[in-house]
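Trainee: task: produce atomic coordinates for the following.
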Amino acid sequence: MTETPSIRDEIIGVVTHVAEPVSETPAVARRRRIVVVAVIVVGAALLSFSLSRKPGDPSFYWLTFGLAAVWAGGALLSGPLRYGSVPWQGRRRRPVLTGTLIGLAVGGAFVVGGLVARQIPPVAEFITRVLEFAHQGSLPLIVVITLVNGVAEEMFFRGAVYPALGKYHPVIVSTVVYAIATSAGGNPMLGFAAVILGGVCALERRATGGVLAPVLTHLVWGLIMVLALPPVFGL
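Mentor: Okay, here's the model as predicted:
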C-alpha cells in the first residue's frame, strides 16, 4: 500500500522541485537573445526617463504604460511563453496558490523591512522618493499601472530572459539583469527590491517551468507595496 505524502512533504516537494527545461530550436534561442538585448536597452532607458518625471505628472502614467508595452511586447516577440505547473498530490497543477502565498510572504517581509528602514534617514529618503508617485498621483491609476507592469515584467524577465540564458545560470543572471534594468531609474532601493523580488521569482520560474507563479507573486507584492508601504513612511 502506497503511503500518502503529508502536506509538509507536498510543500517541500513544491519548493525544491526543479522543472525540466524545455528544449528550444537554435533559431528560437537565437531570436530570444536578440530580442532580449534590444528590449532591455529600450526598457531601461524608458524606465529611467519615466522616473525622472515629477510625482503626479500625467506623462508618468503614459510612460509607464509604454514601458509595460515594451516588456510585454518583447516577451511575446521573443518566443513561446509557458504557464508552468507544480507537483501536488500526484498531479501537475497550476501554481496559483504557490505564487499568491509567496507574494504575501515577500510583501510582508518588505513591510517589516520598511519599519526598520524608516529609522535610517538616507534609506528612508530613497524609499520615499519612489512611494511619492503613489501618494501624489491617482491611487486607482497607480494600482492599475502596478498590476500591468508587474505582469509585463514577469512575462519578459522570467518568460523571455530566463529561457534565453539556457544553462548559463539563469536564476542568478536573470536576477542580475532585472536588477540592473530596474536600477536605471537611479534609485538604489529599486535595485535592492529587484534583487529580492527578482531572485524569488526566478526561483519560482525554475521550480514551475513557467511565468504564472512569478506573475502572481509580483502582483501580490506590488499591491502590498502600493497600499501598505506608504502609510509606514507617513504618506
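
Trainee: for the rest of this, base every contact and every neighbour count on C-alpha atoms.
Mentor: OK.

Trainee: Thr100 touches Leu216, doesn't it?
Mentor: Yes: here Thr100 reaches Leu216: they are 5.5 Å apart, a contact under CA atoms under 8 Å.

Trainee: compare with the first, here's sequence two:
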Amino acid sequence: MVTHNTDFLRERNEASTREILLAVVLPGALAALGLGIASHAPDGGVVFYVATFAVAAVYFLTWACFRTSRPLFDTSRLGKDVVRGLVIGMALLALFLAGALLVRFIPFLSEPVHALLDNARYGALWVTILTTAINGIGEEVYFRRIAFDRLPGTWLARAVMSLVLYIAVTAAMGVPLLALAAIAVGVAASYEARRTGSLVSPCVLHLSWSLSMLLILPHLI
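Mentor: Predicted coordinates:
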C-alpha cells in the first residue's frame, strides 16, 4: 500500500512537472524567441509585426489550452478596477517619462529605446498600437494567471518566479529599460491581480502605461 501511494504521488508530481514545462517553460521560450526576432527585424516591417502578433498568439493559445474555471475578469467590480488600473498606470507613466528625460543623455540606454520606437515612427502606427495592446493583455493573461497558477510554492514564491520569467522573456528584446519596466509593471500587476482577484486592473494599468509610452516617448527621446 505504501509503495502504491508513493507511485501515485510520483506520477502526480511528474504530471505537474509536465504541465509546468508545457504551460510555462515552452510558451515562455517561444515568446522570447518571437521577441528576439522582432527586435532584429527591419523597423516597421512585416517581420516585426508578424513576430509580435505570433508572441500574442502564444500567450492566448496557452490560455486556451491550460485555462481553469477561474474567470479572468470580475465584472462585478469593473468600474473600481478600471479606475485603480488607470491611476496606477498613469503613476508608472509619470515615473518613466521623468526617467526618460535623463535616459536620453545616456547612449547605452537610449539607443536601444530609439531602435524600438522606430517601429512607431516608420511603421503603421495603428498596427503598432494594436500589437502593443494585444500583447499587453496577452502578457497579463499568461504571466499573471497561467504561469502564476501553475508554478509551485507560496503566493510570494510564485509571484517572484513569474516576475523573473516576465523579465527574462522581455529581455529578449535587447532593451535594458524594458527589463526595468517589466519589474515595475510586473510588481504592480501582480499586486493588483492578487488584491482584486481579477485581471481587469492589471490589464488597464498595463495598457494605459504601454500605449501612453508608445505615443509620448518618441517626442522625449
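
Trainee: now the TM-score, please.
Mentor: Remark: TM-score between the superposed chains equals 0.83 [TM-score structural alignment, normalised by the length of structure 2]; 204 aligned residues with a CA RMSD of 2.3 Å.

Trainee: ok, back up a step: who has more neighbours, Thr100 and Leu216 of structure 1?
Mentor: Each of Thr100 of structure 1 and Leu216 has its neighbours counted (other CA atoms under 10 Å); Leu216 has more, 26 against 20.

Trainee: find the nearest non-adjacent residue to the more buried one, please.
Mentor: Excluding its sequence neighbours, the residue lying closest to Leu216 of structure 1 (CA to CA, 6 or more residues apart in numbering) is Gly99, at 5.0 Å.

Trainee: how about Leu86 of structure 2?
Mentor: Counting by CA to CA, 6+ apart, the residue nearest Leu86 of structure 2 is Leu205, at 5.2 Å.

Trainee: quick one: the one you found from Leu163 of structure 2, how far?
Mentor: To Leu163 of structure 2, Leu205 of structure 2 is 16 Å away according to CA to CA, to the nearest Å.

Trainee: more neighbours, those two?
Mentor: The residue with more neighbours, out of Leu205 of structure 2 and Leu163 and counting by other CA under 10 Å, is Leu205; that gives 29 against 24.

Trainee: could you look up the SS state of the more buried one?
Mentor: Secondary structure, DSSP: H, G, I helix; E, B strand; the rest coil: Leu205 of structure 2 is helix.

Trainee: which residues touch the residue mapped onto it from structure 1?
Mentor: Following TM-score structural alignment, the counterpart assigned to Leu205 of structure 2 within structure 1 is Thr217. Contact partners of Thr217 of structure 1, counting by CA atoms under 8 Å, 6 or more residues apart in numbering, are Gly99, Thr100, Leu101, Ile102, Gly103, Leu104, Cys201.

Trainee: quick one: which of those is most hemmed in?
Mentor: Busiest of these [other CA under 10 Å] is Cys201, holding 30 neighbours.

Trainee: ok, it - contacts?
Mentor: With contacts defined as CA under 8 Å, 6+ apart, Cys201 of structure 1 is in contact with Arg158, Ala213, Pro214, Thr217, His218.

Trainee: which single one of the residues you listed is nearest to Phe233 of structure 1?
Mentor: The closest of the contacts of Cys201 of structure 1 to Phe233 of structure 1 turns out to be His218 (CA to CA; 21.5 Å).

Trainee: tell me the secondary structure at the spatially closest residue to that closest one that is not a sequence neighbour.
Mentor: Leaving out its chain neighbours, the residue that sits closest to His218 of structure 1 by CA to CA, 6+ apart is Gly150, at 5.6 Å. Three-state call for Gly150 of structure 1 (three-state DSSP): helix.

Trainee: can you check Tyr168 of structure 1 too?
Mentor: Secondary structure, three-state DSSP: Tyr168 of structure 1 is coil.

Trainee: check Ser198 of structure 2 too.
Mentor: Of the three states, Ser198 of structure 2 takes coil under three-state DSSP.

Trainee: distance of it from Val204 of structure 2?
Mentor: According to CA to CA, Ser198 of structure 2 and Val204 of structure 2 sit 11 Å apart.

Trainee: how about the residue positioned nearest the centre of structure 2: what's its closest non-neighbour residue?
Mentor: By CA atoms, centre = their mean, the mean C-alpha position of structure 2 lies nearest to Glu139, the distance being 3.2 Å. Of all residues beyond its chain neighbours, the one nearest Glu139 of structure 2 is Tyr59 (6.8 Å), with distances taken as CA to CA, 6+ apart.

Trainee: check contacts around that neighbour.
Mentor: Applying CA under 8 Å, 6+ apart to Tyr59 of structure 2 gives the contacts Pro27, Ala31, Gly138, Glu139, Val141, Tyr142.

Trainee: what do we get in structure 1 for it?
Mentor: Aligned partner of Tyr59 of structure 2 by TM-score structural alignment: Trp71.

Trainee: secondary structure element for that match?
Mentor: helix 58-78 (DSSP states H and E).

Trainee: what do you get for Phe73 of structure 2?
Mentor: Using DSSP H and E, Phe73 of structure 2 sits in no helix or strand.

Trainee: so what does the residue nearest to Leu216 of structure 1 match up with in structure 2?
Mentor: Alignment note (TM-score structural alignment): Gly99 of structure 1 maps to Gly85 of structure 2.

Trainee: touching, its match and Cys203? I think so.
Mentor: Yes: contact criterion CA under 8 Å: Gly85 of structure 2 and Cys203 qualify, at 7.4 Å.
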